[in-house]
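Visitor: Next comes the sequence, and after it the predicted model I'd like to discuss.
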Amino acid sequence: MISSISSVVIIGAGAYGTALGIMLAKNGHKVFLWGHNPIRMRALKINRFHHHFVPDLKFPKLLFVEDSLQVALSVARDIIIAVPSNVFNSVLIKLKPHLRFDSRIILATKGLESKTGRFLQDVTREILGQEIPLAIISGPTFAKEIAMGLPTAIVVVSNNSLFIKDLENLLKCNNHFMVFIHSDFVGIQLTGVVKNIVAIASGISDGVGFGANARIALITCGFAEMLSLGLAMGGKLSLFTGMAGLGDLVLTCTDNQSRNRRFGILLGQGVGVSNAIKKVGQVVEGFNNTKEVRILSHQYNVVMPIVEQIYQILYHDKDVREAAFCLMKLSV
């Protein structure tokens, strides 16, 4: 079992990776945080806070900012990957030569492989090998609230019972961080992707001014689309109706901390796609993965009207108000 002085490496110094690092360090673990941008990492090391994330929250003493990937990977066996999905492959390739013989991977990235729609679990196995222990964490989690120590629930999936037990001990934090265990690799990866697309639709609806009734109708229909695709791909109903499924969907669609929802609101207000992404100022995973989810829906013969309308808006310049009215017709 992992002790209270265990070490963990976090790859990705964005909002989510930093938040997990702060939480784990507060919980008594040594955390080594690595990011790809040397200038930003130097600033984090000197200032001991994340200027773009929570500037008023100082890093705990046990959170170490490490600018050498080789050094970071040498000091801990457990590695949390928290990078955007569009750079996931390149990051794994970069870290592979420096892995320890006993390294274990925890995927915190939500997304699919660009252009193929493959699960990141499969990408990891292809690049790092079939034998490396692998777990996935997901759930209704906003980074800032994790960093602040507010009550949060997360779901852990792995087929390695010892790894799961270790992760429970690693993540549990004075009853503020609730850990739920599941076995559904398909569901935990798919829900973390589709919910972002539905959140864009929810934001568009609010940006256009349709109101709360329309928002809930879209969320309900979005859940049905997500569930239909998930079951067709072999996912388990209990995952979709739990924290990582319905819980994460509702959170992402209803709170403006969600960058995908904010992106949708801007689109609904008439801001163009490129400018809306710039205004959000963070990676909009729903934009990146709409194409891939559409590919999956066609592969599995699942009709997903919300995904289709968002795809037409993002990639074929469909009028946002026209698409919003189409969505509402499909939701009633």
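Guide: Yep, that arrived. Just so you know, these numbers come straight off a predicted model, no measurement behind them.
Visitor: all contacts plus neighbour counts: C-alpha atoms, from now on.
Guide: Fine.
Visitor: Confirm that residue 204 sits in a strand.
Guide: No: read with DSSP: H, G, I helix; E, B strand; the rest coil, residue 204 is helix and lies in no strand.
Visitor: neighbours around it, how many?
Guide: Using other CA atoms under 10 Å, residue 204 has 28 neighbouring residues.
Visitor: so it sits right up against residue 260, yeah?
Guide: No: look at residue 204 against residue 260 with CA atoms under 8 Å: they stay out of range, at 10.0 Å.
Visitor: got another, please set it beside the one above:
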Amino acid sequence: MNKIAMIGAGSWGTALALLLARKGMPVVLWDHDADHVARLAADRENKRYQPGHPFPAELQVTDSLAAAVKQADCVVMVVPSHGFRAVYRAALPEMQQGALVVSAIKGIEIESGMTMTQIMQAENDANKRLQFGVLSGPSFASEVAERQPTAVTVAFAEPQAAETVQRLFSTDYFRVYTSGDVIGLEISAAMKNVIAIAAGICDGLNYGLNTRAALITRGLAEIARLGVAMGGEPQTFAGLGGLGDLVLTCTGNLSRNRTVGLKLGSGLSLEQALSEMKMVAEGVKTTKSCYQLASGLGVEMPILEQMHQILYHGKLCQDAVVELFQRDLKQEADVANR
């Protein structure tokens, strides 16, 4: 490719930019914070989010969104979900015809209930013939920057587009699989952060491994139930972007969302927990957006409902657990089982 635009110079955006630039790909890394970009340019390293990984010559930085996306064959969106629409809308006029646009964001817009690719479709300029997809899977940014073996999935409606992005990102330590289930991958990516906060709460309450295993399993059932209601394919939720990402985020010490849960389980308020965080924990906002989405679709999601009560109505963590276990007894069956 002639140029790849990486929109967002946080931890994940920087890790992906490093991956591509190390392959010899020309990458432009954008951030809205001019001071942050100036430090990146001076240090040739992201000392704030990915220290110890110098930028290859192929990696350039800018605070001009137009300059970043202009003539880019592939645009990778790595900005928080609550600011995604505004950034995409501003970038769209400068995107070239036929560009591949990849969302690497794990969230759902609160106001609309839309996933990131749905936002791009809604804002799209049809004359540009853009193709929209998503990249997701069990992938902590710091481990990708360290070249730890990692496997993810990229999904596009068009198989050729998915295969192009697959080849673009694949290396001898970063394996990429393809899928046609864009919505299923996006719902998995968003909801797993909600379940990860719940997992952190359980750990903060000093519950054991039994509890964690039950939470992950029933959390996956809720993710699949919502995903299928949105048009996703059931097999997606057993794959890297479903079960794989869920297990990683619920158990890994590098998980920002699990960390928020740990703080809540230990007795801190949500405000206190977030004030101690350096990076965004998408699961907090996603709890609200997914709760609204599930309610609108009539999808029953008990764990999500309790997380909404904890985060937005001050419910005690212990009370939420008791209420989950006092629900009517049921048969375990397929994803439709509540």
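Guide: Thanks, I have it. The shown structure was predicted, so the numbers you read here are calculated from the model rather than taken from an experiment.
Visitor: got any residues that touch both of residue 204 and residue 260 of structure 1?
Guide: Shared contacts of residue 204 of structure 1 and residue 260, defined by CA atoms under 8 Å, 6 or more residues apart in numbering, are absent.
Visitor: Just say helix, strand or coil for the equivalent of residue 16 of structure 1 over in structure 2.
Guide: In structure 2, the residue paired with residue 16 of structure 1 is residue 12, using TM-score structural alignment. Under the three-state scheme (three-state DSSP), residue 12 of structure 2 adopts helix.
Visitor: check contacts around residue 12 of structure 2.
Guide: Residue 12 of structure 2 neighbours (CA under 8 Å, 6+ apart): 78, 140-142.
Visitor: give me that answer again for 6 Å
Guide: Applying CA atoms under 6 Å, 6 or more residues apart in numbering to residue 12 of structure 2 gives the contacts residue 141.
Visitor: what about the strands in structure 2?
Guide: Using DSSP state E, the strands found in structure 2 span residues 4-7, 27-30, 59-62, 74-77, 100-103, 131-136, 150-156, 174-179.
Visitor: ok, average deviation of the first one from structure 1?
Guide: In the superposition with structure 1, the average deviation recorded for strand 4-7 of structure 2 is 0.5 Å (mean CA distance after the TM-score superposition for structure 1).
Visitor: What lies in contact with that strand?
Guide: If you take CA under 6 Å, 6+ apart as the criterion, strand 4-7 of structure 2 is touched by 27-30, 68-69, 72, 74-78.
Visitor: against structure 1, where does stretch 72-92 of structure 2 fall?
Guide: Under TM-score structural alignment, stretch 72-92 of structure 2 corresponds to residues 76-96 of structure 1.
Visitor: which one in structure 2 is aligned with residue 32 of structure 1?
Guide: Taking TM-score structural alignment, residue 32 of structure 1 has residue 28 as its aligned residue in structure 2.
Visitor: Thought residue 61 was touching its match, still the case?
Guide: Yes: in this structure residue 28 of structure 2 lies within contact range of residue 61 using CA atoms under 6 Å: 5.4 Å.
Visitor: and the strands of structure 2 as TSV, adding mean neighbour count and distance to residue 221 of structure 2?
Guide: TSV is the format used below for the strands of structure 2 (neighbours: other CA atoms under 10 Å; distance: least, CA to CA, whole Å):
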stretch	mean neighbour count	distance to residue 221 of structure 2
strand 4-7	28	33
strand 27-30	27	37
strand 59-62	22	41
strand 74-77	25	28
strand 100-103	24	24
strand 131-136	25	19
strand 150-156	23	20
strand 174-179	18	20
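Visitor: who wins for proximity to residue 249 of structure 2 among those strands?
Guide: strand 131-136 (12.4 Å; CA to CA).
Visitor: show me the contacts for residue 138 of structure 1.
Guide: Residues near residue 138 of structure 1 by CA under 6 Å, 6+ apart: 154-155, 244.
Visitor: let's go with 8 Å and repeat that
Guide: Contacts for residue 138 of structure 1 (CA under 8 Å, 6+ apart) come out as 108, 110, 154-156, 188, 192, 244.
Visitor: so can I have TSV of the residues you listed showing distance to residue 99 of structure 1?
Guide: Formatted as TSV, the contacts of residue 138 of structure 1 follow (distance: CA to CA, whole Å):
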residue	distance to residue 99 of structure 1
108	18
110	22
154	26
155	25
156	22
188	25
192	27
244	29
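Visitor: so stretch 300-313 of structure 1 matches what in structure 2?
Guide: The aligned range for stretch 300-313 of structure 1 in structure 2 is 297-310, by TM-score structural alignment.
Visitor: Could I get the buried residue list for that stretch?
Guide: If you call a residue buried by 16 or more other CA atoms under 10 Å, then stretch 297-310 of structure 2 has these buried ones: 299-310.
Visitor: of those, closest to residue 167 of structure 2?
Guide: Nearest to residue 167 of structure 2 among those: residue 304, at 36.1 Å, using CA to CA.
Visitor: Please report how far the closest one lies from residue 143 of structure 2.
Guide: Residue 304 of structure 2 sits 29 Å away from residue 143 of structure 2, going by CA to CA, to the nearest Å.
Visitor: rewinding a little: what's the match of stretch 72-92 of structure 2 in contact with?
Guide: So stretch 76-96 of structure 1 is in contact with 7-14, 16-17, 69-70, 73, 100, 102-114, 120, 123-124, 127-128, 283, 285, 288, going by CA under 8 Å, 6+ apart.
Visitor: I'd guessed residue 241 of structure 2 sits against residue 151; true?
Guide: No: look at residue 241 of structure 2 against residue 151 with CA under 8 Å: they stay out of range, at 9.5 Å.
Visitor: before we move on, back to that, switch the strands of structure 2 over to TSV; also include distance to residue 325 of structure 2.
Guide: Listed next are the strands of structure 2 as TSV, based on distance: least, CA to CA, whole Å:
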stretch	distance to residue 325 of structure 2
strand 4-7	43
strand 27-30	47
strand 59-62	51
strand 74-77	40
strand 100-103	37
strand 131-136	32
strand 150-156	34
strand 174-179	36
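Visitor: Just tell me which of the ones you listed ends up closest to residue 167 of structure 2.
Guide: Using CA to CA, the nearest of those to residue 167 of structure 2 is strand 174-179, at 7.9 Å.
Visitor: list the helices and strands that closest one packs on?
Guide: Counting contacts by 3 or more CA pairs under 8 Å, 6 or more residues apart in numbering; DSSP states H and E, strand 174-179 of structure 2 packs against strand 150-156, helix 159-169.
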